[in-house]
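Asks: dropping the sequence and predicted coords here.
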Amino acid sequence: MPLTLNELARLSGRASEHVLQEDLEETGLSREEVLKKMAERLGVMRDSIRRGLSSDAPSVAGMVGKNAKTLWEAPDPLKDPLLKRVQAYAMAVNEENARMGRIVAAPTAGSAGTLPGALLGVADHLGLPDEDLLMPMVLAAGVAKIINRQIYIAGATGGCQAEIGASAAMAAAAVTELLGGSPEACAHAAALALQNTLGLVCDPVGGFVEVPCVMRNGFYAVHAVSAASMALAGIRSVIPPDEVILAMAGIGRLLPLELKETGLGGLADTPTGRRLAEEALKKAPMPKKG
């Protein structure tokens, strides 16, 4: 039987080891091959963060492009380097996506910044080496796989909860494992992160993955770290993790079409949203059909 979050929570050892074992049995790959792939993806994440923090080039539609660099270079009034780092890393990745740069879809392009923002941000804050991140990334992939068995991970299917919610759950589990959390803590970190994204709509202005997507990744990377902190303290989701996933899938089916990546509702349907969409389409016209 495929691994579930509830089952994962009852296991001992490292959560990522159980996910890895299932993956090896399904794919026939070796442990070394899987970890090599994760190292390659980690390298791409590092590169996208570096480029995003140093560039203020505009995005394709011109609505974003300098947010990560602006935050990274600004004085920190909170004197909290972790918070600023996590936010800036996440936005850097998504602005690279908006510039059509190379990123890792984790699990989608629109939610690509949450996992590297949270995981790499925490690791760099603590001075942890990159090799410590490979198994947490395996766990993150496993969490996405479990969610994807219940609903397609796409804003067009379940709203942004299916994208940023999934990425926050992945990141929360990964950070929890990085910091020594048990499989139970990892599963509940994922559930805590996911349940607090339920009902989140997908309302990209003009249909571009820019507004509110870039800043949303910055917010939800912090959200994932908060979920990990709670789980590591012993806080558990009252609703079992697998039931949280089922609730998200049910809500996704209930969301109207206008709130599922169509650009027809929410922020996209505000007067300013419609104006920005018109301006963006002049800069980056959509390809014609046929």
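Replies: All right, it came through fine. Treat the numbers as computed from the prediction; the structure is a model and nothing was measured.
Asks: going forward, measure contacts and count neighbours with C-alpha atoms only.
Replies: Fine.
Asks: show me where the stretch 151-290 of the chain has helices.
Replies: Counting by DSSP state H, counting those that start in this stretch, the stretch 151-290 of the chain has helices at residues 155-158, 164-178, 183-195, 213-232, 241-254, 271-283.
Asks: and these: which comes nearest Thr27?
Replies: helix 164-178 (20.8 Å; C-alpha to C-alpha).
Asks: just want the angle from the closest one to helix 213-232.
Replies: Here the directions of helix 164-178 and helix 213-232 differ by 40 degrees (axes from the mean of the first three to the mean of the last three C-alpha atoms, to 10 degrees).
Asks: for helix 164-178, packing partners?
Replies: Counting contacts by 3 or more C-alpha pairs under 8 Å, 6 or more residues apart in numbering; DSSP states H and E, helix 164-178 packs against helix 114-126, helix 134-148, helix 183-195, helix 213-232.
Asks: in TSV: the helices of the stretch 151-290 of the chain, plus mean neighbour count and distance to Ala144.
Replies: What follows is these, written out as TSV (neighbours: other C-alpha atoms under 10 Å; distance: least, C-alpha to C-alpha, whole Å):
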stretch	mean neighbour count	distance to Ala144
helix 155-158	24	14
helix 164-178	34	6
helix 183-195	30	10
helix 213-232	26	14
helix 241-254	20	11
helix 271-283	16	31
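Asks: got JSON lines for these, with distance to Val138 too?
Replies: Below are the helices of the stretch 151-290 of the chain laid out as JSON lines (distance: least, C-alpha to C-alpha, whole Å):
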{"stretch": "helix 155-158", "distance to Val138": "23"}
{"stretch": "helix 164-178", "distance to Val138": "8"}
{"stretch": "helix 183-195", "distance to Val138": "13"}
{"stretch": "helix 213-232", "distance to Val138": "17"}
{"stretch": "helix 241-254", "distance to Val138": "19"}
{"stretch": "helix 271-283", "distance to Val138": "37"}
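Asks: let's bring in a second model and compare:
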Amino acid sequence: MRFETLEQLAEICRKENKTIAEVMLEDQAQETGVETEEIFRQMAEYYGVMKEAVRQGLTGNTKSRSGLTGGDAKRVSDYMQRGETSLGGPAAEAMTYALAVSEVNASMGRIIATPTAGSCGIIPGVFVSAQERFDWDDEHLIKGLFCAGAIGYVIANNASISGAEGGCQAEVGSAIGMAAGAMVELRGGTAQQAVHAVGLALKNCLGLICDPVAGLVEIPCIIRNGLGAVTALAASDMALAGVGSVIPADEVIGVMLEVGSAMPTKHRETGKGGLAQTPTGRKLTKELIEQRRKKAKESNTPDKEN
């Protein structure tokens, strides 16, 4: 790629009068040797999976195999239909869709890791709800995915997108930053405004630990996806309004790396700290272990009739 930082990316866009999506698509084609048309077609397929995951999460059975989660997206959707939300329609819808996709993931459904499975709901939640609100065609949203991908590329190479390496700030935080920056570009903002949105979003996620109950991508991961979609919309609105990230986004990414590296191991996806080690978290973990042992024992029991 021709860029290593978001500032370099924004400068390329300024000099060449291109969007982040255009630069990313061109650079990806150059890097891989694959025609831009084919790369765009592949991204279109990914967006199709995202939209289907939203639909499945709102209409299908999303009960997870552990039994810990499922159905929250439908609950929020029903609540939203009653017109009682404090957030208002657009943000509530993005939150609902993000929950839906995350629940599909937890129930072993098909999703796109954006950038990880643990943060898979945020970008679809923001994108699909925005498409419905603004009546955008798929092509516009697919371009937005290239913008999000460019942002994720910078974060992954200068910090991390792995919860095991950098905590949940690296997974959910990165997805929020990617969605926020892409949303700015989708709504006609400049590349520099998109970069500011990333900085604003990431600053709000610094230090977020990865503490999955029973080591599953369910609690608190699913809820964080829903709330993350709302944060992404807020950051994009701030940037479009002219609010800048006083600490440059690239420096914020550097802090993500610093904080993630300093984070105790128990707060990095091990399930040994945070919410996973609350009394309720330990109780749920114990119950799941006992259920697994019981099922394993039953599956190994010989058929009495034989």
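Replies: Done, it's in. Being a predicted model, the structure only gives us computed values, none of them experimental.
Asks: before we move on, back to that, so which of the helices of the stretch 151-290 of the first structure is nearest Lys66 of the first structure?
Replies: helix 213-232 (10.6 Å).
Asks: what's the closest one aligned against in the second structure?
Replies: Matched against the second structure by TM-score structural alignment, helix 213-232 of the first structure falls on residues 221-240.
Asks: which residues are in contact with that stretch?
Replies: 91-92, 94-99, 102-103, 118-123, 125-126, 172-173, 176-177, 179-181, 183-184, 189, 193-194, 196-198, 200-201, 212, 244 (C-alpha atoms under 8 Å, 6 or more residues apart in numbering).
Asks: give me the mean deviation of that stretch from the first structure.
Replies: By mean C-alpha distance after the TM-score superposition for the first structure, the fitted stretch 221-240 of the second structure averages 0.5 Å away from its aligned residues in the first structure.
Asks: quick one: closest of the helices and strands packed on helix 164-178 of the first structure to Gln21 of the first structure.
Replies: Across these, Gln21 of the first structure has its closest neighbour in helix 134-148 (10.3 Å, C-alpha to C-alpha).
Asks: quick one: that closest one aligns where in the second structure?
Replies: Counting by TM-score structural alignment, helix 134-148 of the first structure lines up with residues 142-156 of the second structure.
Asks: mean shift between that stretch and the first structure?
Replies: For stretch 142-156 of the second structure, the mean deviation from the first structure after alignment is 0.8 Å (mean C-alpha distance after the TM-score superposition for the first structure).
Asks: and Ala179 of the second structure, what's its match in the first structure?
Replies: Match for Ala179 of the second structure (TM-score structural alignment): Ala171.
Asks: now do the same contact list for the closest residue to that match other than its chain neighbours.
Replies: Nearest non-adjacent residue to Ala171 of the first structure, counting by C-alpha to C-alpha, 6 or more residues apart in numbering: Leu115, 4.6 Å away. The contact partners of Leu115 of the first structure, taken as C-alpha under 8 Å, 6+ apart, are Ala90, Ala106, Ser167, Ala168, Met170, Ala171, Ala221.
Asks: Leu115 of the first structure pairs with which position in the second structure?
Replies: Checking TM-score structural alignment: Leu115 of the first structure goes with Ile123.
Asks: where's its match relative to Arg268 of the second structure, distance?
Replies: Distance from Ile123 of the second structure to Arg268 of the second structure, counting by C-alpha to C-alpha, to the nearest Å: 23 Å.
Asks: how about Trp136 of the second structure?
Replies: Distance of Trp136 of the second structure to Arg268 of the second structure, given as C-alpha to C-alpha: 38 Å.
Asks: show me which of these two is the more surrounded one.
Replies: Between Trp136 of the second structure and Arg268, counted using other C-alpha atoms under 10 Å, Arg268 has the larger neighbour count: 25 against 14.
Asks: tally up the residues packed near Thr108 of the first structure, please.
Replies: By other C-alpha under 10 Å, 18 other residues sit near Thr108 of the first structure.
Asks: residues in contact with it?
Replies: Ile153, Ala154, Glu163 are the contacts of Thr108 of the first structure under C-alpha under 8 Å, 6+ apart.
Asks: if we go to 7 Å?
Replies: Glu163 (C-alpha atoms under 7 Å, 6 or more residues apart in numbering).
Asks: in the second structure, which residue range corresponds to stretch 263-281 of the first structure?
Replies: Under TM-score structural alignment, the match for stretch 263-281 of the first structure is residues 271-289.
Asks: span of that stretch from start to end?
Replies: Distance between the boundary residues of stretch 271-289 of the second structure (C-alpha to C-alpha) amounts to 14 Å.
Asks: just stretch 161-181 of the second structure next, same as before
Replies: Length of stretch 161-181 of the second structure, first residue to last, C-alpha to C-alpha: 16 Å.
Asks: which residues touch that stretch?
Replies: Around stretch 161-181 of the second structure, the neighbours that count as contacts under C-alpha under 7 Å, 6+ apart are 114-116, 118-119, 122-123, 126, 148, 151-152, 160, 194-195, 197-198, 201-202, 205-210, 225, 228-229, 231-233, 235-236, 257, 260-261, 267-269.
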